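*Asks:* starting from these lines, generate the structure:
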Amino acid sequence: MHEACQPPVIHRNFKSANVLLDDDLDVRVSDCGLAPLIASGSVSQLSGQLQSIYGYGAPEFESGIYTSQSDVYSFGVFMLELLTGRKSYDRTRSRGEQFLVRWAIPQLHDIEALSRMVDPSLNGEYPAKALSRFADIISRCVQSEPEFRPRMSEVVQDLLDIIRRERPSNESIGD
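*Replies:* Coordinates of the predicted model:
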């Protein structure tokens, strides 16, 4: 959407509730309705209150600035939800754990802490190196400064690299 489309499409509301699976378990992203209408190559001026309340909004969203790098941040939050099995914002948790990104960032590069924060429903059944690489991608996506976040195409490539390294050589990614 950011790099392949002309003009580029900035979603501006990427969150787990907008990630759907079809009958074949292929991913579909919803709620893109007005995204193509936003001025492309630039910055959009939007109110940041709703998204940041739920923990998906990039820090720059508070000042009404939204770019493709803001979508990368939101995607990082989504991946963090997948990793931990937790919501981006959970007011039932203790104060230091309510915002998922704030709670998780200090733990993403500590392998023991990282192992403890993984979704318990995975029952410890995941390759440790893949977990570490996934955490590195997440960490880069949720950088507070937009210029330090990767482009979405880099994120996709890094995720595909993890999959390729973990799949048996006789399986293709589309299987």
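*Asks:* only C-alpha atoms from now on, for both contacts and neighbour counts.
*Replies:* Will do.
*Asks:* now the helices for the protein?
*Replies:* Listed in chain order, the helices found in the chain under DSSP state H are 49-53, 68-84, 100-104, 111-117, 128-141, 152-166.
*Asks:* return the most buried member of those helices.
*Replies:* helix 68-84 (a mean of 24; mean count of other C-alpha atoms under 10 Å).
*Asks:* which elements pack onto it?
*Replies:* Under the contact definition 3 or more C-alpha pairs under 8 Å, 6 or more residues apart in numbering; DSSP states H and E, helix 68-84 sits against helix 100-104, helix 128-141.
*Asks:* show me the one of those that comes nearest residue 71.
*Replies:* Nearest of those to residue 71, taken as C-alpha to C-alpha: helix 128-141 at 9.2 Å.
*Asks:* name the helices or strands packed onto the closest one?
*Replies:* helix 68-84, helix 111-117, helix 152-166.
*Asks:* hmm, 6 Å instead?
*Replies:* The helices and strands touching helix 128-141, judged by 3 or more C-alpha pairs under 6 Å, 6 or more residues apart in numbering; DSSP states H and E, are helix 68-84.
*Asks:* the helix it packs on vs helix 128-141, what angle?
*Replies:* Angle, helix 68-84 to helix 128-141, by axes from the mean of the first three to the mean of the last three C-alpha atoms, to 10 degrees: 150 degrees.
*Asks:* redo the helices of the chain as a markdown table? Include distance to residue 4.
*Replies:* Compiled in a markdown table, these are given as follows (distance: least, C-alpha to C-alpha, whole Å):
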| stretch | distance to residue 4 |
| --- | --- |
| helix 49-53 | 25 |
| helix 68-84 | 12 |
| helix 100-104 | 28 |
| helix 111-117 | 34 |
| helix 128-141 | 19 |
| helix 152-166 | 9 |
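*Asks:* would you do the same for the sequence below? I want to compare the two.
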Amino acid sequence: MGICFSAEERYQFSQKTIPAKSGKNSAVYLMNSDCQESVGKSSATCLPLAPKNIKDLQSNPGYENVDVFTYEEMKTATKQFRPDYILGEGGFGVVYKGVIDDNVRAGYKSTKVAIKELNPEGFQGDREWLAEVNYLGQLSHQNLVKLIGYCCEDDHRLLVYEYMAMGSLEKHLFRRVGCTLTWSKRMKIALDAARGLAFLHGAERSIIYRDLKTANILLDECYNAKLSDFGLAKDGPRGDQTHVSTRVMGTYGYAAPEYVMTGHLTSRSDVYGFGVLLLEMLLGKRAMDKSRPCREHNLVEWARPLLNHNKKLLRIIDPRMDGQYGTKALMKVAGLAYQCLSQNPKGRPLMNHVVEVLESLKEDSNVQEEIMTNLHSRGKSVTLYEAPSDSQGTSDGDGQRRRPESSRRSKSEASVNTDKYVSDLVSDSDPDPTKI
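*Replies:* Modelled structure (predicted):
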């Protein structure tokens, strides 16, 4: 669940609240999970208003696809909540891995799950727990994590999700050692996250996610990304409303400036958060990090002005992706992040447009990674960089231009233009350049 701003940080922001909505709405809102190409479209029915309490939740017919578990079943699924079953911990509470099978409930097909137990002393409470059940209990989409069930007995509040084998994006993006995410994987994850947001914004009654960050993007074994943690999600403005007024909540460094200052929430607030996420993936740095030099504490303030300058951008891009991207693709993604991070909400693109831009890069990214993989498997070492212009050389005694010493490479290091290199390699003599 998203972590709220600290008391010290929140004190600086104006906060506005809206009266609690009363009454029930029994309409059912269920999206077809196989609508992979219909990003942003929704069914004609509306999502019911968030339940006010447990009794309201249990009486609403919109949750028939979500199982209700007992606390004893949850204890069995997690081997009595064994410490070595802990997957992580956040503002909501502790997350355990578990298995629901015939030992837990007779006739239940063995299913790996992640089980979150609400910490009564944590940042979130029943309101966020109910919101999570309300949204994920009735929304179904390939880029939203699936809610399998919940438990609400006495003081115990638990949520049961599908198990995402690779954990969070945060875990992979900011790791100091070991394998890192390639350019194509990062772009795939960005596209998946964008599709999830576009789906939410495109619903008949739009939904504002409000807590996009690397910790809330979960990855399966194939690095398919899904949005999780809907405790801070809100229904978007309706009718002639231009925004929703609400308390300022979320994760520091991701919140849009206009939302922080006024409490006015719109779908463009999510677009700003996506821009922060995209910037983190490009640079491999966290949105907020006080261990960096003072002027770099806030990643957006430091890096956004550099995104439209090729040479400056190349100096700050995550060096672990060196040679994995084309210059045009890099500048397109950087330009997209720049637009998403606009101080003016109207200057930010809609998420459907973001999806279109990232989809246009998908095929090129897949081709380039495949080629680089084949090169490494053939034992070839290739350094991709731009060849120096004539003005960078020096003249010898015969008036012939000569490259400076720093630009000379050994024969094993080919100096090539990336786009031309990829084109030439594809048209190589092999009938199928993807096969060895």
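*Asks:* out of the helices of the first structure, which comes closest to residue 33 of the first structure?
*Replies:* helix 68-84 (15.2 Å).
*Asks:* pull up the aligned stretch in the second structure for that closest one.
*Replies:* Using TM-score structural alignment, helix 68-84 of the first structure corresponds to residues 267-283 of the second structure.
*Asks:* next: stretch 104-117 of the first structure.
*Replies:* Going by TM-score structural alignment: stretch 104-117 of the first structure matches residues 303-316.
*Asks:* show me what counts as buried in stretch 217-236 of the second structure.
*Replies:* 217-219, 223-236 (16 or more other C-alpha atoms under 10 Å).
*Asks:* now do the contacts for the aligned partner of residue 146 of the first structure in the second structure.
*Replies:* Matched across to the second structure, residue 146 of the first structure falls on residue 345, judged by TM-score structural alignment. By C-alpha atoms under 6 Å, 6 or more residues apart in numbering, the contact set of residue 345 of the second structure is residue 268.
*Asks:* wait, residue 107 of the first structure sits on residue 113?
*Replies:* Yes: between residue 107 of the first structure and residue 113 there is a contact at 5.4 Å, judged by C-alpha atoms under 6 Å.
*Asks:* tally of neighbours for the nearest residue to residue 401 of the second structure once chain neighbours are set aside?
*Replies:* In space, and not counting its chain neighbours, residue 401 of the second structure is closest to residue 395: 4.5 Å by C-alpha to C-alpha, 6 or more residues apart in numbering. Counted with other C-alpha atoms under 10 Å, the neighbours of residue 395 of the second structure add up to 11.
*Asks:* what of residue 63 of the first structure?
*Replies:* Residues within reach of residue 63 of the first structure, counting by other C-alpha under 10 Å, total 12.
*Asks:* kindly provide the distance from residue 121 of the first structure to residue 85 of the first structure.
*Replies:* 8 Å (C-alpha to C-alpha, to the nearest Å).
*Asks:* whoops, residue 159 of the first structure was the one
*Replies:* 19 Å.
*Asks:* same thing with residue 44 of the first structure?
*Replies:* For residue 44 of the first structure relative to residue 85 of the first structure (C-alpha to C-alpha), the value is 31 Å.
*Asks:* go on, residue 114 of the first structure?
*Replies:* 13 Å.
*Asks:* go on, residue 4 of the first structure?
*Replies:* Counting by C-alpha to C-alpha - residue 4 of the first structure and residue 85 of the first structure are separated by 31 Å.
*Asks:* residue 30 of the first structure now?
*Replies:* 21 Å.
*Asks:* residue in the first structure paired with residue 221 of the second structure?
*Replies:* In the first structure, residue 221 of the second structure lands on residue 23 (TM-score structural alignment).
*Asks:* same question, residue 130 of the second structure
*Replies:* Checking TM-score structural alignment: residue 130 of the second structure goes with nothing.
*Asks:* do the same with residue 191 of the second structure
*Replies:* Counting by TM-score structural alignment, residue 191 of the second structure has no partner.
*Asks:* and residue 420 of the second structure, by the same measure?
*Replies:* Looks like residue 420 of the second structure stays unaligned there (TM-score structural alignment).
*Asks:* wasn't residue 420 of the second structure part of a strand?
*Replies:* No: Residue 420 of the second structure: not assigned to a strand; according to DSSP: H, G, I helix; E, B strand; the rest coil it is helix.
*Asks:* count of residues packed around it?
*Replies:* 10.
*Asks:* before we move on, what about the one 3 residues further on?
*Replies:* Burial of residue 423 of the second structure, expressed as a neighbour count using other C-alpha under 10 Å, amounts to 12.
*Asks:* could I get the buried residue list for the strand or helix carrying it?
*Replies:* Element membership of residue 423 of the second structure, judged by DSSP states H and E, is helix 418-426. Neighbour counts using 16+ other C-alpha under 10 Å place 418, 422, 426 of helix 418-426 of the second structure among the buried residues.
*Asks:* so what secondary structure elements neighbour that helix?
*Replies:* Helix 418-426 of the second structure packs on no helix or strand, going by 3+ C-alpha pairs under 6 Å, 6+ apart.
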